[in-house]
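Colleague: okay, predicted coordinates and the sequence, questions at the end:
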Amino acid sequence: MPPITLTNSYAPPRPAEPSDEELLHPPGGVYDVNFCFPVPPELESEKVRLVPFVPSVHMPLFQEKTAQHPSLFKYVSFGPLLALPDALQMYERMIRSDPTATWFAVLDKTRADSSAADAGLGLGGAFAGDIGILSASPGQSQAEIGYIMYLPESQRTHVNTHAVGLLLHYLLDAPAQGGLGLRRVQWKANAENAASVRAALRLGFRSEGTLRWHMVLPEGKEGAEAREDGDGVRGPGRHSAMLSLCWDDWVGGGRERVDMLMARD
């Protein structure tokens, strides 16, 4: 057998980059969420509605309102989003082009949103922010709740309890109950973000420890100082707190706990 010479022709994939016009005006008025699980048209409680995040509808609101509060982006790997084109391309690159991730717009039914009404959006509640799913895997029967960002007026209110509770029902309820019946839902937070960890624990997630040097953050973000003699990747490091709420936790009292908190908040 003749000797075999090895080669490596790998090059990072270059995803398509739709124009801002295409992102704001989907061809034919049809927007493909490109998610690996069925996406419900809405999830709703007495106080909160979650609807699939459609950039042409929700991104102008999200970008305009979050740009006024740059501190909202302290613990996430993107932003601040100071211009609508940057926000649209971020969403296309990080979320829509990744079939394991999707976002929902969070609407607070207890408040009217004059800016949305003035724009003729008819959202059915005040735009409170977003909540997402990432690292979803039908084969591994799991998903992660993340990309949670609420406007200041919606923080420390009923909004997070109801938004997360609705997603937990969607992900962990049995199919006969209208859910996906997954085995595991996880929650990863910047280890410095104590408020996020407390929110997860309150909703019944269990701590599984800390993933050290879990992520490389963009330059300019706060994080751990990177090694000088490493592989040349630039940007500080992030340690992540890992928590989970699994199917046996859910059927063993977790569902009732979440419902109790949603009824109380």
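Modeller: That came in fine, so what should we check first?
Colleague: please count neighbours and contacts with C-alpha atoms only from this point.
Modeller: OK.
Colleague: now do the buried residues in the host helix or strand of V57.
Modeller: Per DSSP states H and E, V57 falls inside helix 55-67. Within helix 55-67, the residues scored as buried using 16 or more other Cα atoms under 10 Å are 55-56, 58-63, 65-67.
Colleague: same question for stretch 151-165.
Modeller: Neighbour-count burial for stretch 151-165 flags 151, 154, 158-165 (criterion: 16+ other Cα under 10 Å).
Colleague: what's stretch 185-203 in contact with?
Modeller: Contacts of stretch 185-203 with the rest of the structure, by Cα atoms under 8 Å, 6 or more residues apart in numbering, involve 75, 142-146, 161, 165, 168, 171-172, 205-207, 210, 238-246, 257-258, 261.
Colleague: before we go on, here's another structure to hold up against the first:
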Amino acid sequence: MPYANNYIPIPDQKAAEHELYGPKPYDINFALPLPEETLDTPSLKLVPFIPSDHAQIYWDKVKDHRSALYRYYSRYLPSLPDFLTWLLPPQPLPNLPGHHRQDVSLQNLQMEPGYILVLPEFQPPDSIASRP
């Protein structure tokens, strides 16, 4: 039975410099309300990652530790522009009844975070991340 395989790999995305950090104000595009007062405790404050505010600071902290920090990530990000391009939002999914993001429950007002990375300076010496 003859067949063809016309697969063409998708080329790497290269965003223009002015697109890397997103628009002002940055749209976090999250499915649930995000009241800031619920994300703050005396010992921890969660903030949405806004590339224009956080990307350079983040990259300065991870660039020398990438092989350890990204060990279990699905891709290795060699530079800040590659990291920012990787964060480009995917194309929106069609609005199908009964289908929502699988990691967000609107009914229970709950979400499951994706990647969580603890910077080396905040990892205790006996953390799981420091074990081989």
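Modeller: Cool, the structure landed. For clarity, every value in this text was computed on a predicted model and none was experimentally measured.
Colleague: do a quick rundown of the helices in structure 2.
Modeller: Secondary structure of structure 2 (DSSP state H): helices at 51-62, 66-69, 80-86.
Colleague: V164 of structure 1 versus F78 of structure 1, what's the distance?
Modeller: Look at F78 of structure 1 and V164 of structure 1: by Cα to Cα, to the nearest Å, they are 21 Å apart.
Colleague: same check, this time on V33 of structure 1
Modeller: From V33 of structure 1 over to V164 of structure 1 (counting by Cα to Cα), the distance is 20 Å.
Colleague: how many residues are close by the closest residue to S137 of structure 1 other than its chain neighbours?
Modeller: Closest residue to S137 of structure 1 apart from its sequence neighbours, by Cα to Cα, 6 or more residues apart in numbering: A143 at 6.2 Å. Neighbours of A143 of structure 1 under the rule other Cα atoms under 10 Å: 24.
Colleague: what is the equivalent residue in structure 2 for A143 of structure 1?
Modeller: In structure 2, A143 of structure 1 lines up with M111, judged by TM-score structural alignment.
Colleague: tell me who's in contact with that match.
Modeller: 103-105 are the contacts of M111 of structure 2 under Cα under 8 Å, 6+ apart.
Colleague: which of the residues you listed are conserved in structure 1?
Modeller: Retained in structure 1 (both residues aligned by TM-score structural alignment, their matches' Cα atoms under 8 Å) from the contacts of M111 of structure 2: 103-105.
Colleague: distance to S127 of structure 2 added to the residues you listed, as TSV?
Modeller: Listed next are the kept ones among the contacts of M111 of structure 2 as TSV, based on distance: Cα to Cα, whole Å:
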residue	distance to S127 of structure 2
D103	26
V104	28
S105	30
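Colleague: TSV for the residues you listed, including neighbour count?
Modeller: TSV is the format used below for these (neighbours: other Cα atoms under 10 Å):
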residue	neighbour count
D103	11
V104	16
S105	14
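Colleague: among the residues you listed, which lie within strands?
Modeller: Within the kept ones among the contacts of M111 of structure 2, residues falling in strands by DSSP state E are 104-105.
Colleague: now, which of the kept ones among the contacts of M111 of structure 2 sits nearest V47 of structure 2?
Modeller: V104 (17.6 Å; Cα to Cα).
Colleague: hmm, that closest one is touching P113, no?
Modeller: No. Using Cα atoms under 8 Å as the test, V104 of structure 2 is too far from P113 to be in contact (9.0 Å).
Colleague: would you map the strands across the stretch 151-265 of structure 1?
Modeller: Remark: strands assigned in the stretch 151-265 of structure 1 by DSSP state E, counting those that start in this stretch are 184-190, 206-216, 237-246.
Colleague: I133 of structure 1 is nearest to which of the ones you listed?
Modeller: That would be strand 184-190 among those, by Cα to Cα, at 9.7 Å.
Colleague: can you tell me the closest non-neighbouring residue to S207 of structure 1?
Modeller: Leaving aside its sequence neighbours, S207 of structure 1 sits nearest to L243 (Cα to Cα, 6+ apart; 4.4 Å).
Colleague: can you tell me what R212 of structure 1 aligns to in structure 2?
Modeller: Match for R212 of structure 1 (TM-score structural alignment): no aligned residue.
Colleague: quick one, what contacts R212 of structure 1?
Modeller: Per Cα under 8 Å, 6+ apart, neighbours of R212 of structure 1: 238-240.
Colleague: and the residue nearest to S207 of structure 1, what pairs with it in structure 2?
Modeller: Matched across to structure 2, L243 of structure 1 finds no residue, judged by TM-score structural alignment.
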